[in-house]
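[1] Let me see the structure of the following:
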Amino acid sequence: MEQSNNPFAMVTLAHLHAKKTQHRTEDRYHAKWNLIRKLYQNGFNRQQVIDLFRFIDWVLHLPEEADKRLWKKIADFEERKKMPYISSVERFGQQIGEGIGEKRGIQIGEATILMRQLQHRFGTVPDWANEKIAKAEPPSLEEWSLRFVNAQSLDDVFSDKV
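    Take a look at the predicted model:
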């Protein structure tokens, strides 16, 4: 299977490496790098490389620091080999970054609107509420925004009781 140029072999290998390297970041890093390198060397067409790359990246998820090292290694490899897929890999990385930025932007917007609503209705918002809103994920912000509609106090908005 290691020598195969069949896309399904790559998918199977990615899955096997994911199970084998669970909780072992360095082993997973090397397994992921080896699979990605094989994508370029096994004669896959451009779309297969992109699709398999996405799958491998998803299945063999790495912590942020190891992921950054890998992206650098891939870019260096592509540059040395004059690979035609660098723009595709870069675009994929850019899409990931844009998705993260978009999510963060939505979160900041929801937090800002909730703060304005609370200030308008209840006056000065205490530090504990500011901190809670600043650290909140979108589902909590949405829930608090809905509670705000009928809330008589800040406690009604942030209460754990529904």
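[2] From here on, just use CA atoms for contacts and neighbour counts.
    Fine.
[3] Need the three-state assignment for the residue of the chain most remote from its centre.
    Computed with C-alpha atoms, centre = their mean, the residue of the chain farthest from its C-alpha average is residue 152, at 37.7 Å. Secondary structure, DSSP: H, G, I helix; E, B strand; the rest coil: residue 152 is coil.
[4] want to put them side by side, so please do this one too:
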Amino acid sequence: MFTYTYLPENLERQLWRDIQALKGAQAMRYITSVERIGRRIGWEEGKQEGEAALLVMLLSQRFGPLSEDTRARLEQADAAQLERWARRLLDAATLAEVFDEH
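    Sure thing, here's the model as predicted:
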């Protein structure tokens, strides 16, 4: 047969307060619109940097080392331009054809 021992009432109340405090600390924190926008911008910038880095790697592999001007051009390009250049990379015979706007 089991014998139960109970906490004194004041310790039991403290235990429940501590449990509630822990639950509250683990609850989802709401973020503001400004935080949401900041995260989105950061994510987009990171994605764009990754796309530029990938394009640098692929162009270097296909056409050899890239000049500093070419690297700077890639780093400053927007997402749409990076995508156009990436598509051209598949068919271009030269590096100039990748960047040709005509």
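[5] where does the TM-score land?
    The TM-score (TM-score structural alignment, normalised by the length of the second structure) is 0.68; 74 aligned residues with a C-alpha RMSD of 1.4 Å.
[6] Which position in the second structure pairs with the residue farthest from the centre of the first structure?
    Applying TM-score structural alignment, one finds that residue 152 of the first structure aligns to residue 93 in the second structure.
[7] Over to residue 78 of the first structure?
    Checking with TM-score structural alignment, residue 78 of the first structure has no match.
[8] is it true that residue 78 of the first structure touches residue 86?
    Yes: between residue 78 of the first structure and residue 86 a contact is recorded at 6.2 Å, counting by C-alpha atoms under 8 Å.
[9] Secondary structure element for the residue most central in space within the second structure, which one?
    Geometric centre of the second structure, nearest residue: residue 43, 4.3 Å, by C-alpha atoms, centre = their mean. Assigned by DSSP states H and E, residue 43 of the second structure falls within helix 33-63.
[10] Then residue 144 of the first structure?
    Here residue 144 of the first structure is assigned to helix 138-148, by DSSP H and E.
[11] what do you get for residue 76 of the first structure?
    If you go by DSSP H and E, residue 76 of the first structure is part of helix 64-81.
[12] So which elements touch that helix?
    Helices and strands touching helix 64-81 of the first structure, by 3 or more C-alpha pairs under 8 Å, 6 or more residues apart in numbering; DSSP states H and E, are helix 25-41, helix 86-122.
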